[in-house]
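[1] structure, please.
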Amino acid sequence: MSDAPLPNKKPENFLVNIACNLALPILVLKYLSGEDRLGPVYGLVAALAFPVGYFFWDLAQRKNYNIISIFGFLNILLTGGIGLMEAEPKWVVLKETAMPLMIGILVLATANRKNSLLKTFLFNDQIFDVEKIQGHIDTPEKEVALASQFKVANWLLVASFLVSALLNFVLASYIVKSPGGTETFNQEIATLTWVSWLVITGPTMAILIFALWRLVKGLKTLTGLEFEGLLHEQHTQGK
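    Below is the predicted model:
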């Protein structure tokens, strides 16, 4: 978790994110990968150039990254490698399953660290006024109760990545049937991209929202603060 103050962090442009990481790659893979156009190899390279370019552009603009963005970048590189090496589709299934599993393992591994991934994803100074909240955790009993809240939230975060891994495995196994380096492989990767986004986003976001809701409820009880009092002042200005 970065220690830079919130006002110095530029918000991510959601539309540009969706265009570069989802819409444009899908369109290129679907409609420009035929032999009469870019071909499967150059079509794959062109499609992946958008999310790769966005990663570096966003990093330069916002000076901000986290484990999700890094794993997303690695995922893109691995997809390109599988396609260019004309590997069997089983490697796509393995990659799609392994990525969220590895993040879930890292969430568990960092659970007891000061800068845990839980605090990066949910309890961070981009959302909460962490300093104010910690100032209200002024007794050993409250510290124990807060640790208990974090423990439950941590397991919910792990659960979201386990669900993602399971759904990725099922979807990749069902959709990707062709070896890399072919037009059909590119078509299948395009289908997997948008189907995964639709199917996986819902349940994983539901778990994360529940984890955040439960954490906020616990913080309100422990600190005596109302919801707006928990938030970083950047989110309450003008209200």
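
[2] CA atoms for contacts and neighbours, from now on please.
    Will do.

[3] in contact with the residue at minimal distance from the centre of the chain, which residues?
    The residue lying closest to the centre of the chain (CA atoms, centre = their mean) is I68, at 4.3 Å. With contact taken as CA atoms under 8 Å, 6 or more residues apart in numbering, I68 is in contact with I103.

[4] buried residues in whichever helix or strand it is part of?
    Per DSSP states H and E: I68 is located in helix 67-84. Using 16 or more other CA atoms under 10 Å as the test for burial, helix 67-84 gives 72-73, 75-80, 82-84.

[5] what kind of secondary structure is N124 in?
    At N124 the chain is in coil, as set by DSSP: H, G, I helix; E, B strand; the rest coil.

[6] how much space separates it from N154?
    14 Å (CA to CA, to the nearest Å).

[7] next one: W57
    Where N154 is concerned, W57 sits at a distance of 31 Å (CA to CA).

[8] settle it for me: which of those two has more neighbours?
    More crowded of W57 and N154, by other CA atoms under 10 Å: N154, with 24 against 12.

[9] pretty sure the more buried one sits against K119.
    No: N154 lies out of contact with K119 (CA atoms under 8 Å); the separation is 9.1 Å.

[10] output the longest helix belonging to the protein.
    The longest helix of the chain (DSSP state H) is helix 183-223.

[11] quick one on the thing from earlier: list just the nearest of the buried residues of helix 67-84 to A98.
    N75 (9.9 Å; CA to CA).

[12] contact partners for the closest one?
    95-96, 99.

[13] what does the host helix or strand of G43 rub up against?
    Using DSSP H and E, G43 maps to helix 39-62. Helix 39-62 is contacted from outside by 9-12, 17, 20-21, 24-26, 28-29, 32-34, 64-65, 69, 73, 76, 80, 83-84, 181-183, 186, using CA under 8 Å, 6+ apart.

[14] list the buried residues for that helix?
    39-52, 54-55, 58.

[15] just want the angle from that helix to helix 67-84.
    Between helix 39-62 and helix 67-84, the angle comes out at 160 degrees (axes from the mean of the first three to the mean of the last three CA atoms, to 10 degrees).

[16] re the thing from before, next helix or strand past the helix holding I68?
    From helix 67-84, the next helix or strand downstream (DSSP H and E) is helix 90-109.

[17] point me to the residue sitting farthest from the middle of this structure.
    Largest separation from the mean C-alpha position in the chain: D36, at 35.5 Å (CA atoms, centre = their mean).

[18] can I take it that that residue is in a helix?
    No: judged by three-state DSSP, D36 forms no part of a helix; its state is coil.

[19] ok, it to G80 distance?
    According to CA to CA, D36 stands 21 Å off from G80.

[20] ok, now A60?
    From A60 to G80 the distance is 23 Å (CA to CA).

[21] would you do the same for the sequence below? I want to compare the two.
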Amino acid sequence: MTDPETQSPPTHKPRPWVDLLVSIIIPSVILMKLSGDEYLGSVMALVIGLAFPLGWGLFELVRYRKYNFIAVLGIVSVGLTGGIGLMELDAGWLAIKEAAVPAVIGIAVLVSTRTRYPLVRTLLYNPSVLNVDKIQAVLKENGSEGEFEARLLKASYFFSLTFLFSSIMNFVLAKWIVTSPSGTQAFNEELGRMTLVSYPMIAIPSMIMMIAIFYYLWRSIRRLTGYTLEDVMAPHLAAQHDGKSSDTSTGNGG
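    As a prediction, this is how the structure comes out:
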């Protein structure tokens, strides 16, 4: 019998549509449509609405044992939003909180560049995405390690700027949309509206910036090593890619 405690956690597979539904759409609908006294009431709607992203985040952390800084900070952010509403603090604190969370991440990215473990390595240049050992071997052989490290540092600076953008936009949106006293039905409705609006105005642009940074990093790797993307994909991703390619060719042949 295998000891459950010694088993490795299941592989985490991204589920963007589930994330969007649980973290954005369901909470927003509850806050905007069910905060009236004839439904859940402002307090219960806030508790239930925020329980979805909070519960989903905790589930992901426990299920996949991904106790990373950004995930934990996201849970803290949801908890603080609930605290501001339930304690009926001034709505201005929401804008400060919304700006502070990405600002803390951005500062952490900058600080990490002075340590042995820059966050950009953890998030973009890591063995789960790229065959780092293979890349490093060629960089060393070509004497390009220094140039690549400089480009990695530049990518870290770009990365921190995406969080600066998010911090500023979060503050502006919170100030613009959430103007009612916390603990009221209007506050909940505005909070739900802000959550919905933040996706196209903040999350999608930030995602595009992240893709651009990864492309910059990938172009640097290609220029310094001569490898194609297929050459340096992480082994498990390369195996999946080869499997799909063979399935496609088999289907065409049939």
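
[22] list only buried entries from the contacts of helix 39-62 of structure 1.
    For the contacts of helix 39-62 of structure 1, buried by 16+ other CA under 10 Å: 17, 20-21, 24-26, 28-29, 32-34, 73, 76, 80, 83-84, 181-183, 186.

[23] now which residue in structure 1 aligns to K66 of structure 2?
    Taking TM-score structural alignment, K66 of structure 2 has N64 as its aligned residue in structure 1.

[24] and its match, helix, strand or coil?
    coil.

[25] relative to E96 of structure 1, how far out is it?
    Taking CA to CA, one finds N64 of structure 1 at 25 Å from E96 of structure 1.

[26] so who does K9 of structure 1 touch?
    Contact analysis of K9 of structure 1 by CA under 8 Å, 6+ apart lists 62-64.

[27] run the residues you listed past structure 2 and keep the common ones.
    Here is what carries over to structure 2 from these, by both residues aligned by TM-score structural alignment, their matches' CA atoms under 8 Å: R62.

[28] where does the longest helix along structure 2 end up in structure 1?
    For structure 2, the longest helix by residue count, based on DSSP H, is helix 145-177. Under TM-score structural alignment, helix 145-177 of structure 2 corresponds to residues 143-175 of structure 1.

[29] tell me roughly how far that stretch lies from structure 2 on average.
    Its matched residues in structure 2 lie on average 0.8 Å from stretch 143-175 of structure 1 after superposition (mean CA distance after the TM-score superposition for structure 1).

[30] figure out how far that stretch is from the centre of its chain.
    12 Å (CA atoms, centre = their mean, to the nearest Å).

[31] which parts of stretch 199-206 of structure 2 are buried?
    Here stretch 199-206 of structure 2 shows 202, 206 as buried, counting by 16+ other CA under 10 Å.

[32] now the equivalent of I30 of structure 2 over in structure 1, nearest residue through space, not along the chain?
    Residue pairing (TM-score structural alignment): I30 of structure 2 is matched to V28 of structure 1. Excluding its sequence neighbours, the residue lying closest to V28 of structure 1 (CA to CA, 6 or more residues apart in numbering) is A47, at 5.5 Å.

[33] what do we get in structure 2 for the one you found?
    Aligned partner of A47 of structure 1 by TM-score structural alignment: G49.

[34] from K134 of structure 2, how far off is its match?
    From G49 of structure 2 to K134 of structure 2 the distance is 46 Å (CA to CA).

[35] do the same with P205 of structure 2
    For P205 of structure 2, the distance to K134 of structure 2 - CA to CA - is 32 Å.

[36] got it, and K97 of structure 2?
    42 Å.

[37] equivalent analysis for R15 of structure 2, please.
    From R15 of structure 2 to K134 of structure 2 the distance is 29 Å (CA to CA).

[38] look at those two and report which has more neighbours.
    Set R15 of structure 2 next to K134 and count neighbours by other CA under 10 Å: K134 wins out with 15 against 8.

[39] which strand or helix spans that one?
    K134 of structure 2 is located in helix 132-142, with elements delineated by DSSP H and E.

[40] so which elements touch that helix?
    helix 145-177, helix 204-225, helix 229-232 (3 or more CA pairs under 8 Å, 6 or more residues apart in numbering; DSSP states H and E).

[41] of those, which stretch is the most buried?
    The highest average neighbour count among those, using mean count of other CA atoms under 10 Å, belongs to helix 145-177 at a mean of 18.

[42] now do it against helix 132-142, angle only.
    130 degrees.

[43] report the angle between helix 145-177 of structure 2 and helix 185-198.
    150 degrees.

[44] which neighbouring elements make contact with helix 145-177 of structure 2?
    helix 92-112, helix 119-123, helix 132-142, helix 185-198, helix 204-225.

[45] for F165 of structure 2, find the nearest of those.
    Comparing these by CA to CA, helix 204-225 comes nearest, at 7.9 Å.

[46] the closest one aligns to what range in structure 1?
    Mapped onto structure 1 using TM-score structural alignment, helix 204-225 of structure 2 spans residues 202-223.

[47] so how far is that stretch off the chain centroid?
    17 Å.

[48] that one vs structure 2, average distance?
    Superposed on structure 2, stretch 202-223 of structure 1 shows a mean distance of 1.4 Å to its aligned residues (mean CA distance after the TM-score superposition for structure 1).

[49] neighbouring contacts of that stretch?
    Contacts of stretch 202-223 of structure 1 (CA under 8 Å, 6+ apart): 122, 133, 136-137, 142, 145-146, 149-150, 153, 156-157, 159-161, 163-164, 225-227, 230.

[50] now stretch 132-147 of structure 2
    Contacts of stretch 132-147 of structure 2 (CA under 8 Å, 6+ apart): 125-126, 148, 221, 224-225, 232, 234.

[51] which of those residues lies closest to V178 of structure 2?
    Y125 (37.8 Å).

[52] what lines up with that closest one in structure 1?
    In structure 1, the residue matched to Y125 of structure 2 (TM-score structural alignment) is F123.

[53] ok, G83 of structure 2 next?
    Checking TM-score structural alignment: G83 of structure 2 goes with G81.

[54] please report the distance of its match from L27 of structure 1.
    Distance from G81 of structure 1 to L27 of structure 1, by CA to CA: 20 Å.
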